[in-house]
Every structure is written in structure tokens, then in C-alpha cells.
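Enquirer: Whatever this is, show me its structure:
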Amino acid sequence: MTATTAQYPIGTPGVPWGDAERAQWLSRQVRHRSYHDDVVRTLERLSERFGVAEYGQLHYPPDHYRLFAVRNRDWRDRLPIVLVTGGVHGYETSGVHGALQFVDRRAADYAGRVNLLVAPCVSPWAYERIHRWNANAIDPNRSFRENSAAEESAALIRLIAPLRDRILMHIDLHETTDTDETEFRPALAARDGKPFEPGLIPDGFYLVDDSANPQPAFQRAIIEAVRKVTHIAPADANGQILQANVVAPGVIQYPVQQLGLCAGITGARYTTTTEVYPDSPRATPEQCNEAQVVAVCAAIDFVLANANN
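Expert: All right, here's what the predicted structure looks like:
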């Protein structure tokens, strides 16, 4: 789909936002769902089988959030670590629920084979408000850098810091939605004082590989597994998805560390970012969640089969 070109209702065209505009934007944000009910309660149930620990806290007065990560209980130092992250963008629902569903239904399959570390909801404030940014109008998925301005990103960096050299694979679970074009990209352009250029939303699942460390066989294995669950996004007329060249069916590449993306925080050999399209008439919420679970399993299966290659 293409987006409207109407002016964003906050700010002056061509002028970056200041404190007043950010405060106006924040005043418009509404809580639509509960992090505690949807995520924390699920983690409490999972804690009967897995290790669940707090790794940070977020303070957005009057709101306060505790951040949690899940580990397998039979953690063994000799095993490689697999990192799964979801909800870096809080509005991308299947990233959160796909990560939780993976832990609940499939994580036990990998007991004694890898150490699993899962951060299912990196941005709970944004999850509740179905938003891309945090309360300071900062995109956490452009903020995975040293001295990050996004506490969501900084907390996750601190979590993985002691383990970084042992992480073999990192899969970051995302969605691309129609609201990217109708709300979030127009808001980004307004915030930064830049013109908004409408684009196309790809219909289907795709992956973002790291252009600085491409792993085509790894990406291909995930695509082929997910293809059995939901459709793969085709390239547009220019052979691209979101203005990035399609290097293989359903695969594009970004310089993930350079852009401050979550997939770049570990320096792992195998990394990918999943993208499902929940607004497609050809996909249900259940399919989107399942696509995320299948992607995680396919990624782990591949690295276990090829870790010594």
C-alpha cells in the first residue's frame, strides 16, 4: 500500500521537533493493552520451567516497567548461546508473542544443545501503546550504540555484555505494518524536520541480513521453513523491498551495526531480523506468531548443524 501525504499534525514542516513538540506527541499516546497481563503473567507461568530474571527497569512517570529475560535452567558454560529478542518495537505484536510462544512450546526441544537467552519484550511502554518509539520519541531500534539514549537499548546491551563473545546466533523478531506508512514514518519525518516520502509496504515475510557479515545459507534456511507457514514477500518492480535490493527470495541486507539495529549488538556469526506483515489479507495473527516461532527454530537448527563449518 501507499501512504497519505497529509502533513503530520505535530510540528512545523522542515523544522525538527523541540521539547514542546515531543511533549505534545507524548500527550497523544494512549495505553491500549497491558504489559503486565500479556507478558509478565505469561513469564510468571513460564518460570515454573525456565529461569526468568529481571535485567533492567524503565521509568516513564507515572509508569514503571521491569524488563525480563528467560534462560534455560540447564545452562552449561561449554554450550554456545542463542539470543532471541522481541518487542524492540512495541507495536510489532508477533515479535513479543512469537518469542513467548517459542519459549513455551519449543525451547525445551533444545535442552542440552544450546543455551537460550530470550528477551521477549524489550520495549514495554511502546508495547502498551502499540508504538514504535519510546516515551521520549526515540526509536530503540536505531539506538543500539554505546551510551545509548534509549534505556530499552542500553538495558539489553548491559544484559548481553558478559556473554557477547559466546553468542553464536541472534534472531530479532519484527513486523512491518501498514501503520509504518500511515503513522510512524510520517512521524519520523516530522520529528526530524524532513519531508515524508511515501513508500510501499511488502506483503509477506522477509528477513534482514547483515551486509557486513552476510550469511546467505542461514537466511535461506529460515525462509524455506517459514514458507510452509506463511507467504514470502516478493520484490517490487525495482527488485527491492523497502528500497533495499533483494539479494535472495525474501532477503534484503542492512549494515546493522552502523544503523544501531538490535541485530548488531552481539557480533554473532549468525544474525537476522524477521519481518512479518500482520495486515495482509493472507495472514492471521496466529500465522504471524507461528512464523516467528518457525523462524527461531529454523535458525537454531541451522546453526547447530553448521556450527563447526
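Enquirer: From now on I want contacts and neighbour counts done on CA atoms only, so please keep to that.
Expert: Fine.
Enquirer: And for residue 229, the neighbour number?
Expert: 17 (other Cα atoms under 10 Å).
Enquirer: this one as well, want them side by side:
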Amino acid sequence: MSEQHTYPIGIAGQPWSSEHRQQWQAQQTVQRSYADEVVTKVKALADNWDIIEYGQLPYEQSYPLFALKHKQWQKGRPIALVTGGVHGYESSGIHGALAFAKQVEHTQSANFNILVVPCISPWGYETINRWNPDANDPNRSFFEGSVVPEAQLLLDFIAPFSSDILLHIDLHETTDSDNSEFRPALAAREGIVNHNWNIPDGFYLVADSERPQASFQRAIIDAVGKVTHIAPADENNQLIGADLVQPGVIEYAGRKLGLCMGLTPAPYVTTTEVYPDSPQATEQNCIDAQVAAANSAIAFVAAL
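Expert: Got it, this is the predicted structure:
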């Protein structure tokens, strides 16, 4: 895609005002139920997991936020953290985290204390949005003093565990709606022109450029490649405008950009991306890929 989309909110070349953000918010509607589709699945895991409500989002409708702490938790063991739903519209990240928690393997819980935060942005889940109601991206907001409650509430919750977290895998999707809605909306909000329209067809990883851990990333790609296809590079040897550092892997500066994968100082971190709109993918296949990524990440670190 080369032509620039126009967006119905804002003035071309000018960042949005608060009125534009309010206009955007007024156009959002609830399209699915966080309580029915996520919270019920969280509560169904109570036999093996301690369910922790770590905050509530302060919106017109209050959304409780949940973390799962495995009941085989033992003091002194390293922590493996799995997060999903930073972007609420990315369904397989949320349901992948829940599926991982439902079938967590004994060997994993024997080597690690496991912490799962399945849906960081429930308003985004219900309205199928990348942003929160204030048109802020939670996945660019993970820094102390953040005005984005999805990010700050998680930062506060994770802080007591942070020094013990050895591994963090953050589960995401890249979808066709990135081009039809979210990239045009971002360009309009910032008053800029978007030039990158690449959507990779397949699974890929975003490593943290400050702690890339190439062998760790490769192990995940190898494992997920048995479940679903890995995204090929574009004609520029890139994915979403970033240079490929190895097959299926690009790098971002996690902490500098305020990404969720910069949440902790864990040495082993990555962000997954699946492509649910691929003709080669299904909803279940995408969930299975997320579970395979989390399992292989933990298995790699456990074997060190």
C-alpha cells in the first residue's frame, strides 16, 4: 500500500487537540464482553492459580485488572512473566496467555515462579482498539509517572517482583486493521504522514535491542515454526520497517520506547507477533503459536 489514507478526525499536518481526542473516544463502541470472554476464563483457573486483582481502570465503566500467580510459587525461584492484551484488540495475545495458564506444564512450574497478566487493556478488548479511551497507546507508556493507567497500574504491581523476573514474553498480533484504522489514526493524531504499510504474513518476534539474546529468540522461532509459518522479510529485508536481525526477528529499543517488554530488567525478553488475517492462519492456530512461544521461551531459559 503506497497511498496515504485520510482520517475523519483532525486537521492534516496538525497534532490532535484534546477536542479531537474526545471526538475519537465518542466514536468508539463496545463490541464484545471482557467480563464474559476474559474474566470468566480467569476465574476458571482458580484451582491452580492465585487470582490477584491488581487495580481497576478509572473509566466510565470500571474494569478490574487481573494477574495469575501460580500456586506452586516458592520463594527464591526466578520468575517467568507472560503478558497479553497490552493492545486490547489483539485477541490471540489475551487468549494465548489464558491458554498457556490453563495448560502450564509441571516442568515449567518446577523451574520457575510463573506470573501471567492476560489482559492489560480490557477497554481496548471490548472496543477492539489499540489505544485507551484517551487515545494513548499503552504500549508506548511503560515508564514511571505514566499518565496511562493501563501501564502505571501494571508497573506498580510488578515492582515488588521486578528484580526476580528472569524472563518476560509479551504476546501481540499484527492485523489488517493496522492499515485500515490504526496507522491512519496514529498519523492523524500526530499530524504526520505514515510511510510504512508493511504487514508481515506470519509469526515474528520483536527483541529488545538493549538485550537481544539472539539464541533465545532463535529458539522461540524454531519452536513456533512447527506450529505456524514464520513471516518472510519484505523486499528491503525488513518487517514493519525494521531491519531483520535473523529470520523472523527484528529489534526495538524497549525501554526507550516505553514498550511493555521494557517493564522489567529481565535479561530474557521478547514480544511475539502473529498475523490472524493470513490465509494460512486460524484463530486457534494463532493461540497455539502464542502458547508455543511462551513454552519454548521458558524451556530455553530453564535449560541454561
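Enquirer: which residues in the stretch 1-150 of the second structure form helices?
Expert: Secondary structure of the stretch 1-150 of the second structure (DSSP state H, counting those that start in this stretch): helices at 18-26, 34, 40-43, 91-102, 106-111, 122-127, 149-158.
Enquirer: Touching the last one from outside, list them.
Expert: When contacts are defined by Cα atoms under 8 Å, 6 or more residues apart in numbering, helix 149-158 of the second structure is touched by residues 54-55, 57-58, 86, 120-121, 138-139, 141-146, 260, 263.
Enquirer: let's see it at 6 Å
Expert: 138, 141, 142, 146 (Cα atoms under 6 Å, 6 or more residues apart in numbering).
Enquirer: Which members of the residues you listed occur in strands, if any?
Expert: Among the contacts of helix 149-158 of the second structure, the subset assigned to strands under DSSP state E is empty.
Enquirer: Most neighbours among these, please name it.
Expert: Ranked by the number of neighbours (other Cα under 10 Å), the contacts of helix 149-158 of the second structure place residue 142 first, at 29 neighbours.
Enquirer: out of the contacts of helix 149-158 of the second structure, which one sits closest to residue 269 of the second structure?
Expert: Closest approach to residue 269 of the second structure among the contacts of helix 149-158 of the second structure (Cα to Cα): residue 142, at 14.8 Å.
Enquirer: circling back: nearest to residue 171 of the second structure, of the helices of the stretch 1-150 of the second structure?
Expert: For the helices of the stretch 1-150 of the second structure, the distance to residue 171 of the second structure is smallest for helix 91-102, at 4.5 Å, taking Cα to Cα.
Enquirer: I'd assumed residue 183 of the first structure was in a helix, is it?
Expert: Yes - per DSSP: H, G, I helix; E, B strand; the rest coil, residue 183 of the first structure lies within a helix segment.
Enquirer: Using a markdown table, please lay out the contacts of helix 149-158 of the second structure together with distance to residue 220 of the second structure.
Expert: Formatted as a markdown table, those follow (distance: Cα to Cα, whole Å):
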| residue | distance to residue 220 of the second structure |
| --- | --- |
| 138 | 25 |
| 141 | 26 |
| 142 | 24 |
| 146 | 31 |
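Enquirer: And these, which is closest to residue 23 of the second structure?
Expert: Residue 23 of the second structure lies nearest to residue 138 out of the contacts of helix 149-158 of the second structure, by Cα to Cα, at 19.4 Å.
Enquirer: residue in the first structure matching the closest one?
Expert: Aligned by TM-score structural alignment, residue 138 of the second structure pairs with residue 140 of the first structure.
Enquirer: for residue 28 of the second structure, same thing?
Expert: Structural alignment (TM-score structural alignment) places residue 28 of the second structure against residue 29 in the first structure.
Enquirer: Counting neighbours, what do you get for the closest residue in space to its match that isn't next to it in sequence?
Expert: Leaving out its chain neighbours, the residue that sits closest to residue 29 of the first structure by Cα to Cα, 6 or more residues apart in numbering is residue 129, at 6.6 Å. As a burial measure, residue 129 of the first structure scores 20 neighbours (other Cα under 10 Å).
Enquirer: Kindly report the same for the one 4 residues further on.
Expert: Neighbours of residue 133 of the first structure under the rule other Cα under 10 Å: 23.
Enquirer: Identify the residues contacting the aligned partner of residue 92 of the first structure in the second structure.
Expert: Residue 92 of the first structure maps onto residue 90 in the second structure, with residues paired by TM-score structural alignment. Remark: with contacts taken as Cα under 6 Å, 6+ apart, residue 90 of the second structure is in contact with residue 173.
Enquirer: got the contact list for the residue mapped onto residue 166 of the first structure from the second structure?
Expert: In the second structure, the residue matched to residue 166 of the first structure (TM-score structural alignment) is residue 164. Applying Cα under 6 Å, 6+ apart, we find residue 164 of the second structure in contact with 78, 79.
Enquirer: again, only using 8 Å
Expert: Residues in contact with residue 164 of the second structure (Cα under 8 Å, 6+ apart) are 77, 78, 79, 266.
Enquirer: same deal with residue 268 of the second structure?
Expert: Contact partners of residue 268 of the second structure, counting by Cα under 8 Å, 6+ apart, are 166, 167, 168, 211, 212, 213, 216, 301.
Enquirer: would a markdown table of these with secondary structure, distance to residue 99 of the second structure and neighbour count be doable?
Expert: As requested, the contacts of residue 268 of the second structure are arranged in a markdown table below (DSSP: H, G, I helix; E, B strand; the rest coil; distance: Cα to Cα, whole Å; neighbours: other Cα atoms under 10 Å):
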| residue | secondary structure | distance to residue 99 of the second structure | neighbour count |
| --- | --- | --- | --- |
| 166 | strand | 21 | 21 |
| 167 | strand | 18 | 23 |
| 168 | strand | 17 | 28 |
| 211 | coil | 28 | 16 |
| 212 | coil | 27 | 21 |
| 213 | coil | 26 | 15 |
| 216 | helix | 22 | 19 |
| 301 | helix | 21 | 15 |
